[in-house]
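Engineer: coordinates only, no sequence provided:
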């Protein structure tokens, strides 16, 4: 059979073989669908509990920064009061210790914004289960840096370009390495390490460490 002339447009076409990250995307979707089918009764139970214990919607859709710096709606079960911003501003204004804690990690161990059931949902990480929808629509992955808000970009500094290279994850190196028990600076460092060294094997290791971290509530608040 004669070969195509070198000048033929078809001569430059090549079938792109699936990369490691194509396979990871396929696994993301398959695992998300399987997980949703398995935990659907739990999701419905949590939704009923939220609606019956506090005013407001079941889900909280927050603007986050994703891959390539694009903004997307990150889905979570609502764990805060509807006037959470006002409560936070009042606390930071009157409590220097809380203000220092917030500036250091963007977290508060005693957070007045959180509902009664919200504490349980956060400690158990059940509040993050709706992010399976984000995995399905391609704005998140199972493993990656935690999605950040716009005000956190400056904390990443020149490492923000690393953050933008991958999809944010439901779990990641930071989540299985102390989570809220670590400083924000160390969180950024772990995100950079993951992004530079990411492989399917590393993803598998992080996924394997996620369940024990959740069950033992390491670094949760």
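Structural biologist: On my side now, so go ahead. Since the model is a prediction, treat every value here as computed from it, not as a measurement.
Engineer: can we go C-alpha only for contacts and neighbour counts from here?
Structural biologist: Fine.
Engineer: can you classify the closest residue to residue 178 other than its chain neighbours by secondary structure?
Structural biologist: Distances taken as Cα to Cα, 6 or more residues apart in numbering put residue 219 closest to residue 178, at 5.1 Å, once the chain neighbours are dropped. Following DSSP: H, G, I helix; E, B strand; the rest coil, the label given to residue 219 is coil.
Engineer: which residues does residue 219 contact?
Structural biologist: The contact partners of residue 219, taken as Cα atoms under 8 Å, 6 or more residues apart in numbering, are 178-181.
Engineer: could I get those residues as CSV with secondary structure?
Structural biologist: Below are the contacts of residue 219 laid out as CSV (three-state DSSP):
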residue, secondary structure
178, coil
179, helix
180, helix
181, helix
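Engineer: which of these are buried?
Structural biologist: 178-180 (16 or more other Cα atoms under 10 Å).
Engineer: quick one: the helices in this protein?
Structural biologist: For the chain, the helices defined by DSSP state H occupy 20-53, 84-94, 96-105, 116-123, 131-136, 153-156, 160-163, 184-197, 200-215.
Engineer: so of the ones you listed, which one's packed in deepest?
Structural biologist: Comparing the helices of the chain by mean neighbour count (mean count of other Cα atoms under 10 Å), helix 131-136 ranks first with a mean of 21.
Engineer: put this beside the first:
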């Protein structure tokens, strides 16, 4: 009985390792392929941002990744810095992030007209393919939060940090910006507990549909 238990533990450990390696190889292959194929679009969007909004083209921000480790996320700039309020993310929550909290609103005066289009079709997220290639993110996983929010996480909410954050995720194909924080945590934890290559492929397929119709994004 003890020998059988030891064998099962080894098999489970090997399965987890193989799953993680497979996911990482898939991330490297797909992010590299997409960066090459979408390079003309990268150039076009960069020129449009320069022409319409000026510099900088890219928006860099600290986000929180797997195991609560910080990294710099890359995005196409969609905001007007002259209207940016540095205190807009100063929160004073005492008992975790409230379930009713929503990070984005339907109208944000800091977003440029071009930025609204980029956000509607998630084009501002494309530079995160480099985050995936570098290993900070995955193609699929919970969306990375800013540290001003994660520092207030309860033990339950922090469970979403057990896996790499993703460009898209289970919450993104079930409401995107339309859902509140409580629902997002529920969906993210479902993914953490049930992640698989098959689920990732389903999320990627549903993401393409959401992006094409521009549903649920501000």
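Structural biologist: Yep, that arrived. If you're wondering where the values come from, they're calculated on a predicted model, not measured in any experiment.
Engineer: report the TM-score for the pair.
Structural biologist: The TM-score (TM-score structural alignment, normalised by the length of structure 2) is 0.84; 194 aligned residues with a Cα RMSD of 2.0 Å.
Engineer: what is the aligned counterpart of the residue nearest to residue 178 of structure 1 in structure 2?
Structural biologist: By TM-score structural alignment, residue 219 of structure 1 lines up with residue 216 in structure 2.
Engineer: how near is its match to residue 77 of structure 2?
Structural biologist: Computed with Cα to Cα, to the nearest Å, the distance linking residue 216 of structure 2 and residue 77 of structure 2 is 20 Å.
Engineer: ok, now residue 10 of structure 2?
Structural biologist: Taken as Cα to Cα, the span from residue 10 of structure 2 to residue 77 of structure 2 is 47 Å.
Engineer: neighbour-wise, which of the two wins?
Structural biologist: Remark: of residue 10 of structure 2 and residue 77, residue 77 carries more neighbours, 26 against 12, as counted by other Cα atoms under 10 Å.
Engineer: ok, the counterpart of the more buried one in structure 1 - contacts?
Structural biologist: Under the alignment (TM-score structural alignment), residue 77 of structure 2 maps onto residue 78 of structure 1. By Cα under 8 Å, 6+ apart, residue 78 of structure 1 lies in contact with 50, 57-60, 118, 127.
Engineer: select from these every entry located in strands.
Structural biologist: 59-60 (DSSP state E).
Engineer: quick one: which of the contacts of residue 78 of structure 1 is nearest residue 199 of structure 1?
Structural biologist: Top of the list for closeness to residue 199 of structure 1, among the contacts of residue 78 of structure 1 and by Cα to Cα, is residue 127 at 27.3 Å.
Engineer: near the aligned partner of that closest one in structure 2, how many other residues are there?
Structural biologist: Using TM-score structural alignment, the equivalent of residue 127 of structure 1 in structure 2 is residue 124. By other Cα under 10 Å, the residues close to residue 124 of structure 2 number 21.
Engineer: quick one, what contacts the closest residue to residue 55 of structure 2 other than its chain neighbours?
Structural biologist: Leaving aside its chain neighbours, residue 55 of structure 2 sits nearest to residue 49 (7.7 Å; criterion: Cα to Cα, 6+ apart). Shown in contact with residue 49 of structure 2 (Cα under 8 Å, 6+ apart): 55, 57, 77, 114.
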